[in-house]
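Student: Compute the structure for the input listed below.
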Amino acid sequence: MAIFNRLLADCISRWEIHRKKNHERGEERVDIYCGCGIFSLQNAHILYVHFRDNVVQIWIVRCSKKSPSKEICVEVKKHMDDFFEKVFKKCEVERHFKCPTGPSQKDAMYPHDKLKKDSSVYCDYHEYELPSLDLTGCWFSDDRNDGDTTAVIDSGTASSGSSIFSGQPFKKEYDDTLSQSMVSAMSEQMKSVGVLIFCGKPIGTVFRVGSRCVMTALHVIKIVLDHSKSGSHDNTRLESDETFINFNESPCTPPGIAYKLRKEFIFNVDLDVAVLEISNPTNLPQKLKLRKAATWATEVSLIGYGHPGTPNKHLDPKCQIVTPSSKRIQSAQALLQQNSGYYRSELGKMGLDPGLVDTGYKGYDHSSKIVFDCFMEHGGSGAPALTYENQSVEVVGVLTHGLPLIYFSLPENMKCHFPNNLRLEVGAKMQYIFEWIKASVPADIVQDLFD
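Tutor: Have a look, this model is predicted:
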């Protein structure tokens, strides 16, 4: 640990510590922890230095769809090599490489000597072949790999590791193609999806329903009602000049009409859904068609502002629906349970409640929920989940939250290590939203929303 602390000090003297601002609380988080440091590099690259089981793991991510810069990776590796050479002098430092989405344990790493000898290795975690050059390419300045990869690294002390994960195989394993008619239909639906702006910030996705309303996730509205998280809700905030809806592709583009909301609205806590009335319904985009009955679709498409790389509105097509009894769920639960000890330990070190691990995938199997895999993340809450059948588009659900719940309590340095195959998204089924609204409001309002 003493050597790792020296490494952290050396990194601090060379690179800027990563900082993240919480604009809602007016606070700034400095990403230096016990056993971990996060540093900002040039050109939107972030360096993670992590110590676990006497292994220093180092990886670099680039905050975009582009691959990490080979030049930056080589420069960081050279600095680390120089540091460990000075520390250990005559002792040889071992380098290991691993798949970044695999577990952090040492047995998931591959010695550099093996990668030089073999053209590929077998990843036990993903049960998939990994080309050796795709694991090592960005970390060396020769021509063995041109850096055309999609992720990053781990490297270290007396045992060290680094990882680069290659792109998907040339042949896709699934069909996410869109017909011309589907593209045209979805393009029209996108015009009816907007973003809720509060105090100059996009806080969630909304979509048009009825003659003058929008629907979204309830927790999105709670951000407005209780901005300071004091536990006291103020509905008048919905009518303030700081709150409005923007239907433009970019939330940064000023709207021709800033659509305002009325303070009275209906909501359902269990479904995490809210319906709000627009007070100035002039030139609204068309309303979306809501499905009242159950759907037997195997996939949905999402429209919202939850793309992790850009704040703009996006279509996330053909997201596979995950059934409660599927192997996908069972596998995710089993893997989370296998690593529960690690997450408990790490949460405890950071002063967080280890019991968060026990929440797991709670509620995924409730009949009112629809579970699926999608690319959207923070900002996508409230997005409509749509199906396309017989030239018709219908909303069958509303995106409300992700699973497992523990992921959203993890610090950023642990989130980037959390395997994507353990993550799922959850929505409220429109069938249940219809039943709730039908039992809660007059028949003419139900007809306006659903017919």
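Student: Please make it C-alpha for all contacts and neighbour counts, starting now.
Tutor: OK.
Student: Heading C-terminal from the longest strand anywhere in the chain, find the next helix or strand.
Tutor: Looking across the chain with DSSP state E, the single longest strand is strand 392-403. Next along the chain after strand 392-403, taking DSSP states H and E as the criterion, comes helix 412-415.
Student: need the contact list for residue 194.
Tutor: Each residue near residue 194 by Cα atoms under 8 Å, 6 or more residues apart in numbering is listed here: 205-207, 245-248, 304.
Student: Show me which of the residues you listed is closest to residue 114.
Tutor: residue 304 (44.8 Å; Cα to Cα).
Student: contacting residues around the closest one?
Tutor: For residue 304, counting by Cα under 8 Å, 6+ apart, the contacting residues are 193-195, 205-206, 313-315, 376, 379-384.
Student: Next, residue 263: secondary structure please.
Tutor: Per DSSP: H, G, I helix; E, B strand; the rest coil, the local secondary structure of residue 263 is strand.
Student: give the contact list for it.
Tutor: 235-239.
Student: Could you rerun that using 6 Å?
Tutor: 235-236, 238-239 (Cα atoms under 6 Å, 6 or more residues apart in numbering).
Student: Most neighbours of all the residues you listed, which one?
Tutor: In terms of neighbour count, residue 238 stands highest of the contacts of residue 263 at 21 neighbours, by other Cα atoms under 10 Å.
Student: quick one: that residue from residue 275, how far?
Tutor: To residue 275, residue 238 is 13 Å away according to Cα to Cα, to the nearest Å.
Student: Kindly report the same for residue 81.
Tutor: From residue 81 to residue 275 the distance is 57 Å (Cα to Cα).
Student: higher neighbour count, those two?
Tutor: Ranked by neighbour count (other Cα under 10 Å), residue 81 and residue 275 place residue 275 first, with 24 against 17.
Student: Assign residue 174 to helix, strand or coil.
Tutor: coil.
Student: Tell me how many other residues surround it.
Tutor: Residue 174: 8 neighbours (other Cα under 10 Å).
Student: What separation is there between it and residue 300?
Tutor: In terms of Cα to Cα, residue 174 sits 14 Å off from residue 300.
Student: now do residue 407
Tutor: With Cα to Cα as the criterion, residue 407 and residue 300 are 23 Å apart.
Student: These two - which one has more neighbours?
Tutor: residue 300 (24 against 18).
Student: Is the more buried one located within a helix, as I assumed?
Tutor: No. Looking at residue 300 with three-state DSSP, it is strand, so not inside a helix.
Student: Another sequence for comparison is provided below:
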Amino acid sequence: MINTVHEKKRSGLKLKKEKRYHNNLFVKVENVGAINFVTVSSKEGMRVLMKSLCDELQIPEAAFESVFEKKMDSEKIVCEKDEEGNGLKEYISQDFENLTPEERGNVTSEVNRRAGEEFANLHRKVLTQLDVNLFAEYMKCVGALVNNGELFGTVFRAGDVYLMTTFNVIQRIIDPCNTGQADYTLIEAENVFVNFNSSVLDIPDYKFRVRHVISTDTPLLDYTVLQIINNNDTLPKGLKLDKKPHNTETRPLYGIGYGNPETPFYKVLDNSCPIISSINTRILDCVKWLDETQDKNVPQVAGLNRSQYFKAHVQAMGFDPNIVDKGYQCIGREQHIFINAYMERGASGSPFLTSDGCVKGVLISGYPAFYFHLPKIVRSGFPRDKTFECILKLEYVHQHILERDPEIANKLFG
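Tutor: The predicted model follows:
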């Protein structure tokens, strides 16, 4: 963490303006995948960690292909009374010692209210060497579903010979013409297989083929179970599936899958995806933002609200512009966990795990849906706090399967 501090005097209080840079180190490991370290304090610290990892995993240091560093500005929002004693004034940091108890209370409540999940995101769990070793093993249990050489989505191992993903991952395979009539035998074709390599660009030594077992295309309960039909001793072990009800705590989850915007064909571990606890507030804020008028100082968009602006781009890409109006609608609450993650196309079906390695849910969609139909340059400027990802809780998957096939439910969940 690199801090630069600027001091100034105001209303007799000593104020500090602190600019915080948060290092984000991205590591690709051969035969494992990619790991996103967000809590390493320096490049030197990263080198030490890399060396210890290589020693522990018994792999050469050359296995770390490359390291990318990003510096993200992160602001702590705090406040004080203005010179007249009315209202609140924003600052990036402040000397608490000179504040009265009342003023400290104002600062604390404002940080909690306004910084919220963004501030909490700065304090992600540190991964120990043992954690990384364990998650490297978990990553081997996640694969890519490939059809005719194209990445269709992420799958993960469960039970002895089963895989879990979402229905939307297999939908284009079993109903290629989008007629509404699914032919599940199409998924058994030789050109459909699972690749467990760290990159889908690497041709696997053995192609695991699959058949359909059970699924549902209900929007609020989107899952699929597949079975390996040509098993051998190289098949990765199954992950532990958590059927217990999800509690209300907001500890981050760990996502494993393909479709990271920077390395879409690499298997990636996002090592702390913050849970959005106040999803209703988030959605209302997004809807309000979508209906606001664009910047009047920009001639190209003056007078247009954001909804009209995005509709024009979606239509230019050949899609129905009306999907913009549905961007934040029909979002289920009870069956889902909402998070912020850095995965896009190809990530559907990714497992999201707790810190002890239990799969809590499966990624089924990202919001707003029209985001994925925008030109890349427009997506690059889309505010991060106006997007979020939806995780289907496995407790509901277990309940649905148990009612239809108790034997399969027991094989998957134990």
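Student: related to what we said a few turns ago, out of the contacts of residue 304 of structure 1, which is nearest to residue 47 of structure 1?
Tutor: Of all the contacts of residue 304 of structure 1, residue 47 of structure 1 sits closest to residue 376, with 23.8 Å by Cα to Cα.
Student: Tell me the counterpart of that closest one in structure 2.
Tutor: Using TM-score structural alignment, the equivalent of residue 376 of structure 1 in structure 2 is residue 343.
Student: cool, and residue 226 of structure 1?
Tutor: Match for residue 226 of structure 1 (TM-score structural alignment): residue 175.
Student: Neighbour-wise, give me the winner out of the contacts of residue 304 of structure 1.
Tutor: residue 382 (38 neighbours).
Student: quick revisit: out of the contacts of residue 304 of structure 1, the closest to residue 52 of structure 1 would be?
Tutor: Using Cα to Cα, these come closest to residue 52 of structure 1 at residue 376, 30.5 Å.
Student: Near the counterpart of residue 416 of structure 1 in structure 2, how many residues? Count them for me, please.
Tutor: Under the alignment (TM-score structural alignment), residue 416 of structure 1 pairs with residue 380 in structure 2. Residues lying near residue 380 of structure 2 (other Cα under 10 Å) number 10.
Student: Tell me which of the contacts of residue 194 of structure 1 you also see in structure 2.
Tutor: On the basis of both residues aligned by TM-score structural alignment, their matches' Cα atoms under 8 Å, what survives of the contacts of residue 194 of structure 1 in structure 2 is 205-207, 245-248, 304.
Student: Of those residues, which belong to helices?
Tutor: Within these, no residue falls in helices by DSSP state H.
Student: In JSON lines: these, plus distance to residue 338 of structure 1.
Tutor: What follows is those, written out as JSON lines (distance: Cα to Cα, whole Å):
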{"residue": "205", "distance to residue 338 of structure 1": "35"}
{"residue": "206", "distance to residue 338 of structure 1": "38"}
{"residue": "207", "distance to residue 338 of structure 1": "39"}
{"residue": "245", "distance to residue 338 of structure 1": "44"}
{"residue": "246", "distance to residue 338 of structure 1": "44"}
{"residue": "247", "distance to residue 338 of structure 1": "44"}
{"residue": "248", "distance to residue 338 of structure 1": "44"}
{"residue": "304", "distance to residue 338 of structure 1": "34"}
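Student: and which of those is nearest to residue 351 of structure 1?
Tutor: Nearest member of those to residue 351 of structure 1, counting by Cα to Cα, is residue 205, at 32.3 Å.
Student: how close does the counterpart of the closest one in structure 2 sit to residue 174 of structure 2?
Tutor: Counting by TM-score structural alignment, residue 205 of structure 1 corresponds to residue 154 in structure 2. Using Cα to Cα, one gets 16 Å for the distance from residue 154 of structure 2 to residue 174 of structure 2.
Student: before we move on, what about residue 198 of structure 2?
Tutor: 26 Å.
Student: for residue 364 of structure 2, same thing?
Tutor: Per Cα to Cα, residue 364 of structure 2 is found 18 Å from residue 174 of structure 2.
Student: which one of those two has more residues nearby?
Tutor: A count of neighbours by other Cα under 10 Å puts residue 364 above the other of residue 364 of structure 2 and residue 174, at 25 against 19.
Student: which stretch of helix or strand covers the residue lying closest to residue 26 of structure 2 once chain neighbours are set aside?
Tutor: Spatial nearest neighbour of residue 26 of structure 2, chain neighbours left out: residue 36 (4.6 Å); criterion: Cα to Cα, 6 or more residues apart in numbering. For residue 36 of structure 2, the host element (DSSP H and E) is strand 33-37.
Student: And for residue 3 of structure 1?
Tutor: Secondary structure from DSSP H and E places residue 3 of structure 1 in helix 2-14.
Student: just residue 337 of structure 2 next, same as before
Tutor: Element membership of residue 337 of structure 2 [criterion: DSSP H and E] is strand 336-339.
Student: coming back round to it: with respect to residue 32 of structure 1, which of the contacts of residue 304 of structure 1 is nearest?
Tutor: Taking Cα to Cα as the measure, residue 32 of structure 1 sits nearest to residue 379 out of these, at 26.5 Å.
Student: Give the aligned equivalent of residue 303 of structure 1 in structure 2.
Tutor: Superposed on structure 2 with TM-score structural alignment, residue 303 of structure 1 falls opposite residue 256.
Student: residues touching its match, list them.
Tutor: Residues in contact with residue 256 of structure 2 (Cα under 6 Å, 6+ apart) are 268-269, 350-351.
Student: Could you dump the residues you listed into JSON lines with secondary structure and distance to residue 324 of structure 2 added?
Tutor: Listed next are the contacts of residue 256 of structure 2 as JSON lines, based on DSSP: H, G, I helix; E, B strand; the rest coil; distance: Cα to Cα, whole Å:
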{"residue": "268", "secondary structure": "strand", "distance to residue 324 of structure 2": "29"}
{"residue": "269", "secondary structure": "strand", "distance to residue 324 of structure 2": "30"}
{"residue": "350", "secondary structure": "coil", "distance to residue 324 of structure 2": "25"}
{"residue": "351", "secondary structure": "strand", "distance to residue 324 of structure 2": "28"}
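Student: now the residue minimising distance to the centre of structure 1, what's its secondary structure?
Tutor: Structure 1 has residue 377 as the residue nearest its centroid, 3.8 Å off, counting by Cα atoms, centre = their mean. Here residue 377 of structure 1 is coil, with the state taken from three-state DSSP.
Student: Quick one: the residues in structure 2 that the longest helix seen in structure 1 pairs up with.
Tutor: The helix that spans the most residues within structure 1, counting by DSSP H, is helix 70-88. Under TM-score structural alignment, helix 70-88 of structure 1 has no counterpart anywhere in structure 2.
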